[in-house]
Every structure is written in structure tokens, then in C-alpha cells.
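J.: here is the input, now give the coordinates:
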Amino acid sequence: MNLLLTSIGKRIELIGHLKTSFRVIGVDASTENPAKSFADAFYRVPRCREEGYVEALLAVCEEEKVSLLVPLYEPEFEILNAARDKFEEIGVKLVLSGEPVTEICNDKRKTAAFFKRYDIPAPETLSDSEVEAVIGGEQAEFPLIVKPADGMGSEGIFFAENRRELEFFYGYVENALVQRCARGKEYTIDVLCDFYGQPVYIVPRIRLEVRSGEVTKSRVDLQRRVMEGTEGLLRSLNREGRVCGPMTIQCFWEESEQRLQFIEINPRFGGGVPLAFAAGADYAAALKRMGESFAAGAAGGSLKGEEKPDLTDFREQEIKELTMLRYTQAVYEDGER
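T.: Down below sits the predicted model:
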């Protein structure tokens, strides 16, 4: 079975894991990426906002007889969701949550509103008028977090320690959102959901060290409250639209106060997900069974894939509490670029 990954960049460990169950085809807008040396096949395609992007992906899918398409880059999600039927018409399942879900995830104002709507514990988000009032002298507890509402990863996030810094960062950050700080241990939860929105894996890990937005040290910690809170969040998210495939969720757990606060949802593979693989979460094998069920449904006359797979054995797999310590390697290429 063939699987296509978009925007492969540096996702070498992800490709290595998926190759245990798939032939992996990678695409990217640049040929200067190390991951292409590890994929079974590589194609250069237009940038996602350029003309011909979807058509190029469809052509690769037909050429390589792709069964599953897994996008890795947020700006692609809206475009690919709009083209979902085009891929399913040629037998390709888009492993991506539906548009209502990705919209909630990709816009942090909508994420905050979603948390509030379903009483999901989260740091308070200040309205524009509340921010202006604090800048003008109203009492507030610092630090406050200032970040772009449409940001990705840890880019453009600042801690305002006082009013002067708040005023500066609020004007400096484009489309700024201001939130109160969450406290405690910071967790990232790696999640895989089936095509019906049900979780196959929920693997919480503590973020021990992060550099340039990417985790470099992390430890699996199967904290019960974090896992239960994540299950509840997913149930609420499924009421908004279909959750599907990989999710990366972030939260804080404050042990002394027994307080859980969620801060972010990303409908994609996180950079630290290889730790979940090493701990026993066999995403590749689960995705292959999901893909086979979709193919069986399509063969039976349903483009939507009506065969529901039994994933009980994956849900019951033991997850080990491992620690990940990352290091850097390089790929070397001959010739001038």
C-alpha cells in the first residue's frame, strides 16, 4: 500500500516509521530537503497556494497508485479539504480532519471559543477591550502571553512581564491574541483517530526541552487526568465535525492545584511523535488497516469507504514510558545546487 506525505522537509523519523507498513511517497515545494533521501519516491510540486498544486498532487497519486494522503503543513489543510472529493474519486483517502475541525484548530480565537463553548479548561483569552484596559492601567496578573491567532508552532510567541511589554508586543505581533499563562507541567498529547473520529492512540508526553519550536527532550507520562481530559476534548471536537487521523494537543497539568488547562490543538503529526512510535504506538500498522478498510468500502461501491475496521488490538497495545533525547544528523549531496 502506498502513502503520500506532503511538505516532507525534515520528517525523516516519521517517514522511517511509516515505511514499516507503507511504500512512502514524499512531495515538497523544494528539492533542498533531507527527507527526500529517505522516501521511496520524491516529487517536487508547486507551493500549496500556487496554481496547479492540487492537480500536481492528483497526478502523483495516480502515477504512484496512492491509497492514503497525509498532509503535514497547516496552510495546505483548507485547500485539501476543499478537494477531498477529487482525491476520493481516484481512490485516495485524505487522512485529515474535516474543515470545521481544522478551522477551529488553525485559528486560536476559534480554539479559545471552542474551549469555552464546551467548558474545556483553558487559560482565559482577553478581548481587545480588556487588553486595552490593562495597557491603560487596569490591574492584571503578569506575565501574559501574546501570540498570533493564526500562528504555527512556537513562532511569534512572547511573554509580556509588565504593561510596557504588553503594549509593545500587542502592537508588534500581527493579529495578536493575549492569554493568561497556564502553569504546571507542559504536555503534548500525540493522538491518532480512526476515520470515524474515535481515538486509537492517546500518548501524553512531557516537554522537557524545546528549541526553535521543536521538542528535543521529551518523556512519555501516561497521566490519567491528561488522558481523560483529552478523550473529553475529542468527543467535543467530534460534535463540531469529523476528527480524523493524527492530532497534536497541548496542555498544562498543575499537580498542586489538580488543574488541567488545554492551550492548543493541531490536526497533524507533531514533531515529537516519533517518541510515541518508540513507546509502542504503531501508527503505521493502524493506518494501513484503516486504509485497507477504505479500499474495501470503495471496492464495494462506496467512495466514502463503508467498511469499519476493528482496531481493538491497537487500542490495547501497551505504551511504555520512554524518554527521547534528540540529536542532529545531516544529509550530504554531490554537485552544485
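
J.: going by C-alpha atoms from here, please, whenever you check contacts or count neighbours.
T.: Fine.

J.: can you classify the nearest residue to residue 182 once chain neighbours are set aside by secondary structure?
T.: Nearest non-adjacent residue to residue 182, counting by CA to CA, 6 or more residues apart in numbering: residue 123, 5.9 Å away. Counting by DSSP: H, G, I helix; E, B strand; the rest coil, the backbone at residue 123 sits in coil.

J.: to check against the first, give me the structure of this:
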Amino acid sequence: MREINILILSAGRRVELVQSFQKAAKRLNIKSNVLAGDCSETAPAIYFADKKVILPSINEPNYIDEIINVCKKEDVKLVVPTIDTDLLLLSEERERIESESGAVVLISSTEAVSICRDKINTQKFLEENGFKIPKMYSEEELDSKNIQFPLFIKPKSGSSSINTFKVNNLEELNTYRFLIKEPIVQDFMEGKEFTVDVFLDFNGDLITVVPRLRMATRSGEISKGKIVKDNEIIEDIKRLVKILKPIGHITVQLMKTNKGIKYIEINPRFGGGAPMSIQSGADSCENLYRLLRGEKIEYNENYRDNIMFFRFDNSICVDGNMEIIQW
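T.: The predicted model follows:
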């Protein structure tokens, strides 16, 4: 079997994701180097990879060139983005990267990414296609002050729940509208919040849908979660991806309220909590290796239900030469 090398971009703290690819390759008896790329030598994940790669920042003009160079040098077969700021650029440059390097870029179409990355586009897409989403208020409605609290405010192109707030009164609303760049204001939702890991093959055919109840979060990322095989959520997600047509691993956030399922956002990439679904049996990393070696995978729900995950911090120690110190 030929070598199938993987490049994970903006690896940061994605140690679990690196290890998930490594474990999948070992189970399948595939020779694979998992490369972790980042613009910082202090990114923890690069020290757990088979090879570390220091890349330019996404804002640098040679960012795409360097991705192509690494793919050619290391015979990379798959490029995996992990952060929102990479997505639009990678979707736009996908054809070039793939034609010049021979690697597959795990990115949805520019159209799908544009819908997901802009919260106003997301709102419009969901409303036009009959999905429930909290009401978004116009500037005129907010200025009229004829609104009911609580509300919820977030940036138009935000990520990781940065600058997202519950708004309890008019004073808070005015403060947050001033502080947040291009804010979006919606009704505040109450209910059970879910993150749903969805995996589709390179043709957009659905393989797995795994709802995870968000029991606790920290800095916008799940810290405690529970796999809940909720059929209502699964069926709604099936309808969603049939219209959106993404590929690869995507992460959908939604709320189950007393008025039904209401969507929060769609992230066309691996979310931070994706290893929970992977460990439950919906192994997107294994699926990707199998697809890359030409296998056909059918839709399945062969993952464990009603299991919980409690995430925690760990650390590594390096010396002045950035070499790991073993204890």
C-alpha cells in the first residue's frame, strides 16, 4: 500500500486530531506521516506529529506557495484545514493547490464556505431553505428600541465564541454594539445546545451524523460532552447538507428549544470537539484514509450512543532548542 501522508494546517492545540489520524493509520495498517503545520514553534500539536512544519502566517503572500511546496516535498495526499480564517482562501485556491501538488484539499466549495463564514449569509441561507434560526434584528429595529430582552450579540464573521454575549438590557446592547466590529443581534435562545459532527465523502455523499450535547464549554469550545443519537436532529441535518452540499468533516451548532431545532452556525471544518465523535466510532480520520485509497463508504450510524467525554489540559516541556524534554 502506498504511503498516505496528511498535512494538518494551523495545528495549534489540535493534539487529539493529530493522534486520531495516527491511530487510524495504525489500525488500517497504512504507512502514513501526519504532518502538523503552524506559523508558531510554540504550537503544541506540532510536537505530537510525525513531522512538524513551520508555515507562514495566512496573511503572508507566500502562504499558499509554501503549502504547495510542503505537499510536493513530503508527498502529502490530503490537506486538512482547522481554523475558520483559512477556509475561504483555501476554497478559492483549491484547484491550484491540487493541480500543482497532487494533494486533495479537504475543503467545501467557495459557495458553501461563503455561506458558512458570513453569519448574515448563514442566516439568509437557513431562512430561505425552511430551517429555524433565531430572528436577526436590523439596525433600524435596534435603533427604535422597541425590542424585547434578552438578546444575543456576536460578530458577523466571528469564531470560537469570541465577542459573543447575552444582552440583558439597552445599556448592554449599546455598549456591545460599539465594541464589536460588524455585530449581529438575534433573539436569545434557551434549550439544549448540540454540536453535530457531520462527515461527507469527496462527492458530498453523507457518511455519518453524530449529535453531541454540550454539557460544558470553555472559551467557546466544548469541554464536557455527551453523544446523543437524536433522530430528530439527524434527519434535520440530512436535509441541511443535501442543500448546502459540503464535503469532508463539518461541524454544526444548534439548539433544541421548545419551538423545535434552531441553528446557530455551520463550520465547514473539524471542530475542536471532533475527537469525541471520532472516539465514539464515527471515525472521520479512518474514513478519509479509506476514501484516499479508493474505498466506497456507505452511510452508517455505527457509533456508540450515550457516552460522555470530559476534556482536560496537558502540557509538554521543551528546551532552548525546541526539543521535547522527557520526564
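
J.: what's the TM-score for these two chains?
T.: Once superposed, the chains reach a TM-score of 0.92 (TM-score structural alignment, normalised by the length of the second structure), with 311 aligned residues with a CA RMSD of 1.4 Å.

J.: one step back: any figure for the gap between the residue mapped onto the residue nearest to residue 182 of the first structure from the second structure and residue 193 of the second structure?
T.: Here residue 123 of the first structure is matched to residue 134 in the second structure, going by TM-score structural alignment. Going from residue 134 of the second structure to residue 193 of the second structure by CA to CA, to the nearest Å gives 14 Å.

J.: which one of the two has more residues nearby?
T.: More crowded of residue 134 of the second structure and residue 193, by other CA atoms under 10 Å: residue 193, with 22 against 18.

J.: what does the more buried one correspond to in the first structure?
T.: Correspondence of residue 193 of the second structure to the first structure, assessed by TM-score structural alignment: residue 186.

J.: before we move on, the earlier item: gap between the residue nearest to residue 182 of the first structure and residue 270 of the first structure?
T.: When residue 123 of the first structure is compared with residue 270 of the first structure (using CA to CA), they lie 22 Å apart.

J.: kindly report the same for residue 199 of the first structure.
T.: From residue 199 of the first structure across to residue 270 of the first structure, the span is 16 Å (CA to CA).

J.: equivalent analysis for residue 332 of the first structure, please.
T.: According to CA to CA, residue 332 of the first structure and residue 270 of the first structure sit 26 Å apart.

J.: strands of the stretch 1-150 of the second structure, residue ranges please.
T.: Using DSSP state E, counting those that start in this stretch, the strands found in the stretch 1-150 of the second structure span residues 5-8, 34-38, 51-54, 76-80, 104-105.

J.: what residue is smack in the middle of the first structure?
T.: Centroid-nearest residue in the first structure: residue 268, 2.6 Å away (criterion: CA atoms, centre = their mean).

J.: name the SS class of that one, please.
T.: coil.

J.: quick one: map it onto the second structure.
T.: In the second structure, residue 268 of the first structure lands on residue 269 (TM-score structural alignment).

J.: which of the helices or strands spans the residue nearest to that match when sequence neighbours are not counted?
T.: Distances taken as CA to CA, 6+ apart place residue 250 nearest to residue 269 of the second structure, at 4.7 Å, with adjacent residues excluded. Assigning secondary structure by DSSP states H and E places residue 250 of the second structure in strand 248-257.

J.: now that strand against strand 76-80, angle please.
T.: 20 degrees (axes from the mean of the first three to the mean of the last three CA atoms, to 10 degrees).

J.: quick one: contacts of strand 248-257 of the second structure?
T.: 106-108, 189-202, 204, 261-271, 284 (CA atoms under 8 Å, 6 or more residues apart in numbering).

J.: need the buried ones from those residues selected in PyMOL.
T.: Remark: buried members of those, expressed as a PyMOL selection using 16 or more other CA atoms under 10 Å:
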select buried, resi 106+107+108+189+193+194+195+196+197+198+199+200+201+202+204+261+262+263+264+265+266+267+268+269+270+271+284
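
J.: on that earlier part again, tell me the spacing between the residue nearest to residue 182 of the first structure and residue 316 of the first structure.
T.: For residue 123 of the first structure, the distance to residue 316 of the first structure - CA to CA - is 33 Å.

J.: next: residue 230 of the first structure.
T.: 17 Å.

J.: the two: who's more crowded?
T.: residue 230 (23 against 11).

J.: so who does the closest residue to residue 162 of the second structure other than its chain neighbours touch?
T.: Residue nearest to residue 162 of the second structure in three dimensions, not counting chain neighbours: residue 220, with 7.2 Å by CA to CA, 6+ apart. Counting by CA under 8 Å, 6+ apart, residue 220 of the second structure touches 160-162.
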